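>>> Prediction below, plus the sequence it came from.
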Amino acid sequence: MSADRRPDPATAVFVAHRNLLFTVAYELLGSAADAEDVLQETWLRWAGVDLDAVRDQRAYLVRITTRQALTRLRTLGRRKETYVGPWLPEPLLTAPDVAEDVALADSVSMAMLLVLETLAPTERAVFVLREVFDLGYDEIAEAVDKSPAAVRQIAHRARAHVAARRPRDVVSPAETRAALKAFQRAVETGDLQGLLDILAPDVVALSDGGGVKQAVPRPVVGADKVARLLAAGVGRVGGEASLEPVQVNGCPALIMRLNGEIDGVVALRIDDGLVTGLYYVRNPEKLSRVERETALSR
C-alpha cells in the first residue's frame, strides 16, 4: 500500500474483480471454501505479474482463476468419490441483485450446479466461461490450454449436454415464490396432500449430511415417497424448529433452524409450477455461507 494509504495497482485491480473471480471459481467447483482457496492462489500469481505487459486485466485474472480452479476440481473429484451419501453444492445466501440477473441466478442455482457436475472439468470450464461470462473462444482457449477450434467443439458438446438436463423453462420469480410458499406451508403442517399437490410426479430429493448429520443416503424419487419422507421427517415444523424463507444461490429457498441454530438449507428446482428437485444440505461444513450474504457478479 502506498504512503497515502491507497492500495497498489495490482491490489486495486484484484479487489475490483474479486466478486467476478469468486463467482467463476464457485461455478467451477460448487464449493465456496475451495473457491476462496483458489482466489488466494490467484492473488499470489497476480501479485508477481508485470501489469504493463497485461493487455486485458479481467481476462488475465479469469485465466489464472480458471487454471487454478481446474487443478482443484480434479482433486475435488477424487474427494467426492469417498464422500458419504449424495454430494450437494455449498449453498450461498445471496443478495436480491443476484436474483435480478436472471442469467447469473440460473447459472449458480443448485439445480444448474448439479447439471454442471455431470460435465468433465474442461467441459465445465468452457461452458461456464462462454455461456455465463461471455468470454471469447480465444480467451477461453488460453485458460484451458486448448486451441480455439477445440474449444468451439467442447462448447458445442457441453451446451447440448446441459440443454438436455437443465430446467425446461425459465420460471418467473413470482411463480417460484408461490411454489416455495405452498411447499413451506405443507411442510410446516405435515400436510401430505398439500405436498403431493406441489411435488412433480417424478420429483427427486437429495440430502447431504456429509457423514456428520443424518441424511437419506440415496436419492428419493417420486412424489409419494418424497411427500411421505417430508411429512414424517421434516414436517410439522414448530416449537423448537422453524423454516425461514431466504434467497440462496439467487433463488428462493428455506433455512431450517432448530433451537435457533441453522440445521440445514432446503433449495428447490421448480418446473411448470411444481417442485421437480429438492436439495437439503445439512453438512455443517457447508452452512457457514448462509449466515451472511455472498457477493456474486459476472
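Alright, I've got the coordinates.
>>> C-alpha only now, for contacts and for neighbours.
OK.
>>> Which of the three states applies to Thr294?
Following DSSP: H, G, I helix; E, B strand; the rest coil, the label given to Thr294 is coil.
>>> That one against Thr94, yeah?
Yes: applying CA atoms under 8 Å, one finds Thr294 in contact with Thr94, separated by 5.4 Å.
>>> These two: which is more packed in?
The residue with the greater number of neighbours, taking Thr294 and Thr94 and applying other CA atoms under 10 Å, is Thr94; the counts read 23 against 18.
>>> That one against Val248, yeah?
Yes: judged on CA under 8 Å, Thr94 makes contact with Val248 at a distance of 5.6 Å.
>>> First-to-last residue distance for stretch 209-218?
Using CA to CA, to the nearest Å, one end of stretch 209-218 lies 11 Å from the other.
>>> Show me what it is in contact with.
Stretch 209-218 is touched from outside by Tyr83, Val84, Gly85, Pro86, Trp87, Leu206, Ser207, Asp208, Val281, Arg282, Asn283, Pro284, with contacts defined as CA atoms under 8 Å, 6 or more residues apart in numbering.
>>> which residues of the stretch 51-200 of the chain fall in strands?
Remark: strands of the stretch 51-200 of the chain, listed N- to C-terminal, are 199-208; assignment by DSSP state E, counting those that start in this stretch.
>>> take the one below as the second:
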Amino acid sequence: MALTAEDVDRFEGFRPRLEAIAYRMLGSAAEAEDAVQETFLRWQATDVGRIEVPEAWLTKVLTNLCRNQLTSARARRETYVGQWLPEPLLAGDPMLGPADTVEQRESVSYAVLTLMERLSPNERAVYVLREAFDYPHAEIADILDISRAASQQLLHRARQHLADGRARVEIDATATRRVVEEFLSAAASGRIEPLVRLLTQDATSVGDGGGKVPARAKPFSGALAVAKFLRGLFKPTQIKRAIVGGTPEVYATTANGEPAVVVVVDGRIIGIMCLEITAGGIAALRNQVNPDKLDRASARWATGDHGKPLLLAD
C-alpha cells in the first residue's frame, strides 16, 4: 500500500532510534543506514494501519535484518584484509544514541563495540536492546522469538564475553583533551620512556586499513613494543611521508565516548585512533584508517570549529 505523508512522518520520527540500534548491532554507520532503509521499505510494503505498536514492529524488523547481516558479515570478515575494527563516530553524532546511563555509554564505546565481535548475533541483539535501550526481557523475547528465560541467559553470556577484567574510566571533555595532549607530547618526543609510563604493562595496539591503507595486520601488545611503534608513527616526518598531498594536522577529540587522536588532511579525516583509558593507564589503542569507515566522521568534522592542531607535520 502507498504510504501517507503521516505514515512517512511516523517512520522518520523513529529513524534516529533505529539508526542508533543498528549502529550498535553492526558497528558500521553505512551498514546501519542501509538496514534502516530496508526497514523503511518493509514498512512501505505493509498495511501500516494494522500495526498496533509501530515502534515494536519496526524494532523487530530492524533487529532481525541486523541479525541476518551479522551472520553474513562473519563470512565476509574471514576474507577481510587485515584486522576489522568498527567505524568510529565523533562526539555528538546522533547515531551514537542515548548516553544518559553508564550502561548506554559503555555499550557504544569503541572498546566494547570491538569486543562485541565476540558475540553471536542473538547475544549482541539482547545486549544492545537491554543495555543501551532498556527494553524489558519480555519485549526482547518477542522481538527475537525466544523465551524470556532465553533472553536473560543470552544477556548473561554476552556480559561474560565482554568482561575483559579492565575497569574503564569515564572522563569529561577537559580531561579528554589533557589525556590526548599528554599522549601526543610523549609520542612526538622521540623518547620511549614517557610513552611507557602512559601505557599499561599489557597495552595493545591494532589498526584497520581494510587493505586500502597500510596498517599492522595483527594486534600486538606490551608497553615497550607499543611505545616503540608509536614513537615512529608520530614522528612528523613519518606522518608526512605517509600522506600524499596536503599537510597532516593532528587534533584531540572524542570518538564513541573515548579520547581519540584525529589526523586531518585538507579538512578530511584520514585516521582516528581511539584510546582506551583504565585506572592503570592507556590499555589499548585502536586505529581506524580505512577510508571507507571515515566518511561520516569527516562530514561531521567539516561542520565544526576545532581550533589549532596539537601537532602539525609541516
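Looks like it came in fine. Just so it is clear, the structure is predicted and the values come from calculations on it, not from any experiment.
>>> Superposed, what's their TM-score?
Here the TM-score for the pair of chains, by TM-score structural alignment, normalised by the length of the first structure, is 0.88; 289 aligned residues with a CA RMSD of 2.5 Å.
>>> if we can go back for a sec, what's the closest of the contacts of stretch 209-218 of the first structure to Val132 of the first structure?
Relative to Val132 of the first structure, the closest of these is Trp87; by CA to CA it sits at 23.4 Å.
>>> contacting residues for that closest one?
Counting by CA under 8 Å, 6+ apart, Trp87 of the first structure has contacts Lys80, Asp208, Gly210.
>>> thought the second one was touching Tyr280?
Yes: with contact defined as CA under 8 Å, Asp208 of the first structure reaches Tyr280; the gap is 6.3 Å.
>>> Which one of these two is surrounded by more residues?
Remark: of Asp208 of the first structure and Tyr280, Asp208 carries more neighbours, 29 against 22, as counted by other CA under 10 Å.
>>> Give me the distance between the closest residue to that one other than its chain neighbours and Glu90 of the first structure.
Closest residue in space to Asp208 of the first structure, ignoring its immediate chain neighbours: Val281 at 4.9 Å, by CA to CA, 6 or more residues apart in numbering. Here Val281 of the first structure is placed at a distance of 8 Å from Glu90 of the first structure (CA to CA).
>>> which neighbours do the two share?
Residues touching both Val281 of the first structure and Glu90 comprise Leu287, with contact defined as CA under 8 Å, 6+ apart.
>>> Which one of the two is surrounded by more residues?
With neighbours defined as other CA under 10 Å, Val281 of the first structure and Glu90 compare such that Val281 has more, 29 against 24.
>>> Matching the more buried one against the second structure, which residue comes up?
With TM-score structural alignment as the criterion, Val281 of the first structure lines up with Gln288 in the second structure.
>>> Let me know whether that match touches Pro88 as I believe.
Yes: the criterion here is CA under 8 Å, and Gln288 of the second structure meets it with Pro88 at 7.5 Å.
>>> so what's in contact with those two at the same time?
For the pair Gln288 of the second structure and Pro88, residues contacting each of them under the criterion CA under 8 Å, 6+ apart are Ile272, Leu294.
>>> Assign Val226 of the second structure to helix, strand or coil.
helix.
>>> hmm, back to that, ok, the residue nearest to Asp208 of the first structure touching Leu88?
Yes: counting by CA under 8 Å, Leu88 is a contact partner of Val281 of the first structure at 6.8 Å.
>>> Thanks a lot, catch you later.
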